[in-house]
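Colleague: this one's sequence-less:
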């Protein structure tokens, strides 16, 4: 597929400079950027879908247990004695 874009002079200059730095043509560099962006978006979408599927499982008890375990693990595995999730702030800040 051939795609024709009208770029601002600033964008064109940016792409040309970055392409030269990497030893690529402007077209090859622009295509590389587009591919990287698409792959990143695909990964983000997969992650969001996975998280949403976990939330949709509707096992509230298991989610509570997992949440409590994560909070405990994060608080225990610290170089500092200060807790990330102090019990007195439960329901206030977390």
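Modeller: Looks like it came in fine. Fair warning: this is a prediction, and the values are worked out from it, not measured in the lab. Numbering: from 1, shown residues only.
Colleague: make it CA atoms for all contacts and neighbour counts henceforth
Modeller: Fine.
Colleague: So residue 69: helix, strand or coil?
Modeller: Secondary structure, DSSP: H, G, I helix; E, B strand; the rest coil: residue 69 is helix.
Colleague: Show the contacting residues for it.
Modeller: Contacts for residue 69 (Cα atoms under 8 Å, 6 or more residues apart in numbering) come out as none.
Colleague: Alongside the first one, take a look at this:
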């Protein structure tokens, strides 16, 4: 596909500079930048879908178990005897 673009002088200068630095044509640099941008967008979309699938996971029991495990692991791994999540403050501060 052939595409004709009207570029600002700044963008044109940038493309020419990049092409010169890499020994490529302006068209090759523009195509490379466009391709990289599309690939990045596709990767981001995939990551967002994966994160959303984790959010949508409705296994509340597993989430509760994971939360309890994290609370105990954080309390057990402290150098201090003071707990981060004391049971007497459950529902008040955490």
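Modeller: Nice, I can see it. The structure presented is a predicted model; accordingly, all values stated were derived computationally and were not measured.
Colleague: hey, which helix is longest across the first structure?
Modeller: Using DSSP state H, we find that the single longest helix of the first structure is helix 26-56.
Colleague: how many neighbours does residue 15 of the second structure have?
Modeller: The number of residues packed near residue 15 of the second structure is 20, by other Cα atoms under 10 Å.
Colleague: quick one: the longest helix of the first structure to the second structure mean distance?
Modeller: Its aligned residues in the second structure lie a mean 0.5 Å from helix 26-56 of the first structure after superposition (mean Cα distance after the TM-score superposition for the first structure).
Colleague: residues in the second structure matched by that helix, start to end?
Modeller: Aligning helix 26-56 of the first structure against the second structure (TM-score structural alignment) gives residues 26-56.
Colleague: Buried residues in the matching stretch, which are they?
Modeller: Neighbour-count burial for stretch 26-56 of the second structure, with 16 or more other Cα atoms under 10 Å as criterion, is recorded at 26, 29-30.
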